[in-house]
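> mind looking at a prediction? Sequence and model below.
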Amino acid sequence: MSDRVLVVTGGSRGIGRATALAAAADGFDVVFSYVSDAGAAESLVAEIGAAGGRAVAVRADVGVEADVLALFAAADAVGRVAGLVNNAGVVDRAARVDEMTVARLERMFRINVIGSVVAAREAVRRMSTRHGGRGGAIVNLSSAAALLGAPGQYVDYAAAKGAIDSFTVGLAREVAAEGVRVNAVRPGIIDTDIHASGGIPDRAEAMRGAIPMGRAGTAAECAAAVLWLLSDAASYTTGSIVTVSGGR
């Protein structure tokens, strides 16, 4: 049984995948969720295994409580949960608020907010000294959209990530004396396929002019911030949100 298991939601692509790779290289046994792309999940498991690490892929939709419970049960079978990265999230097609349906809003908040809260609940139940745990760290994935509002594109997504910011600070203070640190990473424009899922596949390139550093960020750069927050180097850091946005 491992003494250092990291749960990563939405680990088969983008920032989640980069985080899983970096965490495995750092000595974590990684248990990650994916929703539909079994090939990508299997490829990641194989890549981590080939490098001498250990990864377990679990098909789980974080918007479904039973799936989150199954994900953590799989982690328990590997060993002691020492960390959680709440990475899974969705966007939708660009739309104004006056064009949005309730079905779209419910999906946005169920996955991006409720799923993260439920996953954090399960992590705290395992890591908090109040529950007999030995401590650990949670890192939530926010977005620069929480500050910018994403007008004309996805105000609902921005609002969901604003909720993640508030949740990060509140939970951090709630469990600070129980050995659990809670922080967030707030990415800006990152070159991943999440833009394609929102119907704007070339968004990262198109936004270059709005980024002071003149380029989009990479998933690996976000993963580096996540790994720092998980590490002992950040032992006195909780309730913080680290912005990785190229100055935007």
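Great, that's in hand.

> going forward, measure contacts between C-alpha atoms and count neighbours the same way
Fine.

> ranges for the strands of this protein?
Assigned by DSSP state E, the strands in the chain fall at 2-8, 29-34, 55-59, 79-86, 136-141, 180-187, 241-244.

> show me the one of those strands that comes nearest Gly199.
strand 180-187 (19.2 Å; Cα to Cα).

> check contacts around Thr101.
By Cα atoms under 8 Å, 6 or more residues apart in numbering, the contact list for Thr101 is empty.

> so can I have CSV of the strands of the chain showing mean neighbour count and distance to Asp165?
Formatted as CSV, those follow (neighbours: other Cα atoms under 10 Å; distance: least, Cα to Cα, whole Å):
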stretch, mean neighbour count, distance to Asp165
strand 2-8, 22, 18
strand 29-34, 28, 22
strand 55-59, 22, 27
strand 79-86, 26, 12
strand 136-141, 27, 8
strand 180-187, 27, 7
strand 241-244, 19, 7
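
> which residues sit against stretch 174-185?
The contact list for stretch 174-185, computed with Cα under 8 Å, 6+ apart, reads 124, 127-130, 134-143, 165, 168-169, 171-172, 222, 225-226, 229, 235, 237-244.

> hold the first one in mind and look at this next one:
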Amino acid sequence: MSKTLLITGGASGIGAATARLAATRGYQVAINYRSRDAQAKKVVADIIAKGGKAMALPADMAREADIVRMFQETEKALGPVTHLVNSAGFSQRTRVDEYDAALLEKFFAVNVIGLMLCCREAARRMSTKHGGKGGAIVNVSSMASTIGGRIGSSAYAATKGAVDSFTKGFAREVAPEGIRVNSLRPGMVMSEMTEGRLKDAAFRTSIEASIPMRRVGEVHEMAGAILYLLSDEASFITGAMLDAAGGGYII
């Protein structure tokens, strides 16, 4: 059976690294993006140049209609979705006393509700209850969920805590129906989301001093962990949280 992997937020960072690695392991890859059109098409071109099969498709994770269309277009072009990685996310540092409702709604619309709707669409296709043949899902969470995030990241951490809790519950629901669902919790990783701050030498030094391995992670390391959780090597693992964070935090 062909393996079709849909990756949300696949144009950059962990999502793009996962797309490239998955293609080398025989997956057909659908790369979702919201605004990074050129980057998404570059990832697709790189995969095709190496003999793989990939496509890019825009969709906003805050819009239910976009999510439904994304699954439909993936199926039309590549066949049934057998694997899903929810990597799309929104992050903005803000103190609690600076919150406004619109910002919080955006956090949860993208990081939680959009992810849950993607899982809904995947379950409707993968579950043996609905005539599917099973599948595997990885939700990209964060180590922020374990301690409430670094200072200024409490809203982001709250969404990732929701992702972890949902992952556990969803995994139990669909385990008898052939679907495995796990969460990857990266620590600080060098990516488009973090590179601006990590270019500050003092900030990077302080961050690395807080990590037991004394360094930030790389996107290829996260991709490897995701591909393991998607693979048959992890066939008895579901409802798990895998911390990929260099040992977590030194507090």
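The structure has been received and is ready for your questions. All of these numbers come straight from a predicted model, not from anything done at the bench.

> what's the TM-score here?
TM-score for the superposed pair, counting by TM-score structural alignment, normalised by the length of structure 1: 0.95. Supporting figures: 244 aligned residues with a Cα RMSD of 1.4 Å.

> picking that back up, could I get the strands of structure 1 as CSV with distance to Ala23 of structure 1?
Below are those laid out as CSV (distance: least, Cα to Cα, whole Å):
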stretch, distance to Ala23 of structure 1
strand 2-8, 8
strand 29-34, 7
strand 55-59, 10
strand 79-86, 10
strand 136-141, 13
strand 180-187, 15
strand 241-244, 18
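
> would you mark the buried spots in the longest helix seen in structure 1?
Ranked by residue count under DSSP state H, the longest helix found in structure 1 is helix 155-175. For helix 155-175 of structure 1, a neighbour-count test (16 or more other Cα atoms under 10 Å) marks 155-165, 167-169, 171-172, 175 as buried.

> what's the angle between it and strand 79-86?
For helix 155-175 of structure 1 against strand 79-86, the angle by axes from the mean of the first three to the mean of the last three Cα atoms, to 10 degrees is 140 degrees.

> helix 155-175 of structure 1 vs structure 2 - mean distance after superposition?
Comparison of helix 155-175 of structure 1 with structure 2 after fitting gives an average deviation of 0.3 Å (mean Cα distance after the TM-score superposition for structure 1).

> count the neighbours of Ala22 of structure 1 for me.
Ala22 of structure 1 is flanked by 18 other residues according to other Cα atoms under 10 Å.

> that one against Val226, yeah?
No: counting by Cα atoms under 8 Å, Ala22 of structure 1 stays clear of Val226, with 9.3 Å between them.

> quick one: contacts for Gly132 of structure 1?
Arg126.

> grab the nearest non-local neighbour of Asp243 of structure 2.
Counting by Cα to Cα, 6 or more residues apart in numbering, Asp243 of structure 2 lies nearest to Arg185, which is 4.7 Å off, once chain neighbours are set aside.

> which of the strands of structure 1 sits closest to Val118 of structure 1?
So among the strands of structure 1, strand 79-86 is nearest, using Cα to Cα, at 10.0 Å.

> and for that closest one, what are the contacting residues?
1-9, 75, 116, 119-120, 123, 126-127, 135-141, 226, 230.

> and for stretch 87-94 of structure 1?
By Cα under 8 Å, 6+ apart, stretch 87-94 of structure 1 touches 8-11, 15-16, 62, 104, 108, 111-112, 116, 140-141, 152-154, 157, 194, 197-199.

> same check on stretch 12-31 of structure 2?
Contacts of stretch 12-31 of structure 2 (Cα under 8 Å, 6+ apart): 2-11, 39-40, 43-44, 46-47, 52-57, 74, 78, 85, 87-88, 191-193, 219-220, 222-224, 226-227.

> filter those residues to the buried ones?
Neighbour-count burial within the contacts of stretch 12-31 of structure 2 applies to 3-11, 39-40, 43-44, 47, 52-57, 74, 78, 85, 87-88, 193, 219-220, 222-224, 226-227; the criterion is 16+ other Cα under 10 Å.
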